[in-house]
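In: no sequence on this one, just coordinates:
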């Protein structure tokens, strides 16, 4: 069946207007259903692929290889499962030659501009190609893991003083000392895990900290983030306007590219210069602010996670987790671990409990009793 679909894709052209952005997480916030995404994303990560699927794009044109074989990238699998055509490795020039709104046609392994001019050619992503690259990635995993560990340890030695010292918090209005804090990061499975925690959030009323796009996941399920922290490049304008407070994660030297966007929206934000990733800083902010428990949703915690983010090590995350210890509760994957099931026995008990009051009413009311007996007799006749 998959081979048949791939052959059909090869024969059937895809036409549409393009939206161009080398950063996929920015593109998914502005592309509309039926448009074609033009990206430059080597080894497409799971979160980016989920965004493209949710956006209902007609096709994906990738200047780079969606899976290079360097490590087992899961994003391409999601696009294949969704039946979204993908043309890989068309070259970086396409990013510069196309503009938002240009009409293109995708036919086989060739990209056409305005249905007349061949613009680029590439490699069609298929299940066969994906499996070959996944096998290659698993074979190379040992060689990839070694340098990753060495890089992590080298940077951990440099950054150990940073994580050992208390983080200097800005003067925030929100306070969470003695409260539970939920920190939502836009990582693999973050939306599903957040949904699985809805009873916990409803019952304990924790302080909600979102890292960039994690704020939109909170809004999706009806919760407003008390604080958004990050470089502000993958969060919606709506979320920024609704948040209780904003903290822009700045470089250690004070540069904060995300501040310009916040000010352009007419909003104010605190600056927090710090090393590490935004999710590390958000966890440390919750820790230094005196949280009782810190529940982390969507965290990046292993080699593939960090390679997908373009980081060759995870020093700051390793040190942050060492510092926080047992106070950190990682909810990553909780939605996959347990999913409520409705058993036949429970349905039967519920049906019996519902039927008993009806049966009692029929028994004590003569007219209803006769009507019920007539219905039962009719049903028996119909069944025979």
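Out: Received it, and whenever you're ready, just let me know what you need. Owing to the predicted nature of the structure, the values given are computational and were not obtained by experimental measurement.
In: going forward, measure contacts between C-alpha atoms and count neighbours the same way
Out: Noted.
In: in this structure, where's the longest helix?
Out: Counting by DSSP state H, the longest helix found in the chain is helix 127-164.
In: packing partners of the helix or strand following that one?
Out: Downstream of helix 127-164, the next assigned helix or strand under DSSP states H and E is strand 181-184. Applying 3 or more Cα pairs under 8 Å, 6 or more residues apart in numbering; DSSP states H and E, we find strand 181-184 packed against strand 207-211, helix 214-220, helix 278-288, strand 294-297.
In: quick one: distance of the third one to the chain centre.
Out: Its chain's C-alpha centre and that of helix 278-288 lie 19 Å apart, by Cα atoms, centre = their mean, to the nearest Å.
In: could you do the first one as well?
Out: Mean C-alpha position of strand 207-211 versus that of the full chain (Cα atoms, centre = their mean) differs by 15 Å.
In: now tell me what touches it from outside.
Out: 176, 179-186, 215, 218, 224-230, 278-279, 282 (Cα atoms under 8 Å, 6 or more residues apart in numbering).
In: for comparison:
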């Protein structure tokens, strides 16, 4: 169930005016999008995680150059935006991406204006349209399952060395041997899962691994990541300069596009790790091969819709990773259930009060205790007399 609060939709006849932020990468846009601004994105099949990130920024509207739902599968992104009361203008066309960052944009129903010039016409989605698109997308889901399964098996054949040989283990300062590891991806319900894991984090003190933006999720919780793994396209400068060890996920041929950004921030000891698969897979394999006893996953992807949300055509690397890591890997929800306290706050209050009462009774049976309570009684009489004197 979505945690987004349902709000009354804005009146489509009232023009919206705001500063525009433009980026073809939605997760990159949300790092600079401010409240009341207008987001311009190019995101076919808007996914849940991106939609929640947009909602958290509280934009005045979202303009999508692409189709927010293509019909390939029932993606929840458009519904999340509309439930939050954020207007969504769909299929605005590629020309809207040419609007200059920081321009003042006016939205009149489905039209996007800059100054006195009309730059794009879009379809302002209604809840009824989104519901109809979702129903039609569900009808196509069986075809997606068949194609997804076929692609997965093809990739398994191509990437089977991942299961047999693993990845090359780089040298890291962080000691994993015999410890628990927490792998955090800024994915589904990651905030709730991290909150629920606080007792586990306090007791186990695991190695904290942030996968790209997962490092910022840890910082938001007041936790310092030990290791950051990823292609560095959605992690903040603050996280990269936090002192964590940086592992740049590179292509198999050694190309690492994210390394340049890391080095520009003055991080000179970043490790390059060429490997197939997703960055979250690499983080798990890294923890496994460096000797972690248990790997707890937060926000990782496991269902068909989650993989389709990420634009994956198969899940070979994830499938192989789970086979290789085996029983070491557990989901955050399972761990939080084991560490959940069975004593409520009110029960603890009553327990403390009962203990204080028992202590008072015990003191009253001793000469020293009786003398103490006598002094307290005299003091109380003096205070009460002083209060009565005020009135």
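Out: That came in fine, so what should we check first? If you're wondering where the values come from, they're calculated on a predicted model, not measured in any experiment.
In: got a TM-score for the pair?
Out: The TM-score (TM-score structural alignment, normalised by the length of the first structure) is 0.87; 368 aligned residues with a Cα RMSD of 3.0 Å.
In: what's the most buried one of the helices and strands packed on strand 181-184 of the first structure?
Out: Of these, the one with the most neighbours on average (mean count of other Cα atoms under 10 Å) is strand 207-211, at a mean of 26.
In: related to what we said a few turns ago, any of the contacts of strand 207-211 of the first structure buried? List them.
Out: Buried residues within the contacts of strand 207-211 of the first structure, counting neighbours by 16 or more other Cα atoms under 10 Å: 176, 179-186, 215, 218, 224-230, 278-279, 282.
In: ok so, going back, can you say which of the helices and strands packed on strand 181-184 of the first structure is nearest to residue 170 of the first structure?
Out: Closest to residue 170 of the first structure of those is helix 278-288 (Cα to Cα; 9.7 Å).
In: next, the angle from the closest one to strand 207-211.
Out: With axes from the mean of the first three to the mean of the last three Cα atoms, to 10 degrees as the basis, helix 278-288 of the first structure and strand 207-211 are set at 160 degrees to each other.
In: what lies in contact with helix 278-288 of the first structure?
Out: Residues contacting helix 278-288 of the first structure (Cα under 8 Å, 6+ apart): 166-167, 169, 176, 181, 183, 185, 209, 211, 229-231, 249, 274-275, 294, 296, 299, 316-317, 320, 324.
In: how much space separates the spatially most central residue of the first structure from residue 174 of the first structure?
Out: Nearest residue to the geometric centre of the first structure (Cα atoms, centre = their mean): residue 47, 4.0 Å. In this structure, residue 47 of the first structure lies at 29 Å from residue 174 of the first structure, with Cα to Cα, to the nearest Å as the measure.
In: helices or strands up against the longest helix of the first structure?
Out: Checking 3+ Cα pairs under 8 Å, 6+ apart, helix 127-164 of the first structure ends up next to helix 75-81, helix 315-324.
In: against the second structure, where does the first one fall?
Out: This points to helix 75-81 of the first structure. Helix 75-81 of the first structure corresponds to residues 77-83 in the second structure, going by TM-score structural alignment.
In: do the same with stretch 32-43 of the first structure
Out: Counting by TM-score structural alignment, stretch 32-43 of the first structure pairs with residues 34-45 of the second structure.
In: thank you, goodbye.
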